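Enquirer: Pasting the sequence and the predicted coordinates here, then a few questions.
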Amino acid sequence: MSLSATDVSRIARLARLHMDESEIAAVQGQLNGIFGLIEAMQAVDTTGVAPMSHPQDVSLRLRDDVVSESDRRAAYQAVAPSVENGLYLVPKVIE
C-alpha cells in the first residue's frame, strides 16, 4: 500500500494540520516507508509460532492479595468540608 500526495493532504486536513507541498512530500515518503515495513513484516511466515505476552520468558512475582490497612473512611470524612451518604461533595465547576 502506498499513499499519494492527495491522500496525505486529506489525512492532514482531517487531523487539522496545515502542510505545504514540501511537508506533504516528506510525510508521504515517511508514511510509505512505514507501510513498506508493515508489508515486509506481514510477508513473514509465522505459522506454528505461538503468540507471546512478553519477548522474554519471565513471570511476575505476585504477592498475596490481603488487606494490609484498616478502614479509616470515617476519620478521613470527618475532616472533609462536605460529606453526604459516605460521599465527598465538591462544588459544581461546569455550568
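Expert: Happy to help now that I have it. Numbers count the residues shown, from 1 in each chain.
Enquirer: can we go C-alpha only for contacts and neighbour counts from here?
Expert: Fine.
Enquirer: Can you tell me how far Ser4 is from Leu17?
Expert: 17 Å (C-alpha to C-alpha, to the nearest Å).
Enquirer: Presented hereafter is structure B, for comparison with structure A:
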Amino acid sequence: MQERPEIDIDKLAMLARIHLTEEEKAAFAGQVSDILGFFQKLQEVDVEGIEPMAHPFDVAGPLREDVPGSPWEPSRALKNAPASRTDQIVVPKVVEDA
C-alpha cells in the first residue's frame, strides 16, 4: 500500500470556512488520513473489463413527449407568488446602490 499523504488540516479548515481547536485538528487529521487510506485501497482493486456506472441497476426515468401547450394566464402563473405587481413577481432587492 502507498504511504498516506500528509494532511494540511489548517488548509482544509480554511477551505471549509470552519474554526478548529487544536484537539479537533488532531482528531480530524486522523480521520481524514483514514479516509484517504480507504481511497488508496480502492486504487488497488482490479477493475479491468468492468464498465463504469452511476447506479448498480438500470434506471430510466419516465419521460413524456415534449409537446407545446397553451401558455398560462398571468393570474395562474402568479397564483403562488408571495407578491406580484403588473403581472410580475415582486422580490426583495439584492443589488446595492453604488
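Expert: Thanks, I have the structure now. Values in this document were obtained by computation on a predicted structure and should not be read as measured data.
Enquirer: Between Ser4 and Leu17 of the first structure, tell me which one has more neighbours.
Expert: Applying other C-alpha atoms under 10 Å to Ser4 of the first structure and Leu17 shows that Ser4 carries more neighbours, namely 14 against 11.
Enquirer: What residue, apart from its backbone neighbours, is nearest that one spatially?
Expert: Distances taken as C-alpha to C-alpha, 6 or more residues apart in numbering put Gln28 closest to Ser4 of the first structure, at 7.0 Å, once the chain neighbours are dropped.
Enquirer: and the gap between the one you found and Ile34 of the first structure?
Expert: From Gln28 of the first structure across to Ile34 of the first structure, the span is 10 Å (C-alpha to C-alpha).
Enquirer: what about these two, which has more around it?
Expert: Gln28 (20 against 14).
Enquirer: mind listing what that one touches?
Expert: Each residue near Gln28 of the first structure by C-alpha atoms under 8 Å, 6 or more residues apart in numbering is listed here: Leu3, Ser4, Ala5, Val8.
Enquirer: if we go to the second structure, which of these are intact?
Expert: Counting by both residues aligned by TM-score structural alignment, their matches' C-alpha atoms under 8 Å, the second structure reproduces these contacts from the contacts of Gln28 of the first structure: Ser4, Val8.
Enquirer: For PyMOL, what selects the buried ones among the contacts of Gln28 of the first structure?
Expert: The command below creates a PyMOL selection of those among the contacts of Gln28 of the first structure that count as buried (16 or more other C-alpha atoms under 10 Å):
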select buried, resi 5+8
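Enquirer: Helices of the first structure, residue ranges please.
Expert: 5-14, 21-42, 73-78 (DSSP state H).
Enquirer: Which of these sits closest to Val66 of the first structure?
Expert: Comparing the helices of the first structure against Val66 of the first structure with C-alpha to C-alpha, the closest turns out to be helix 73-78 (18.4 Å).
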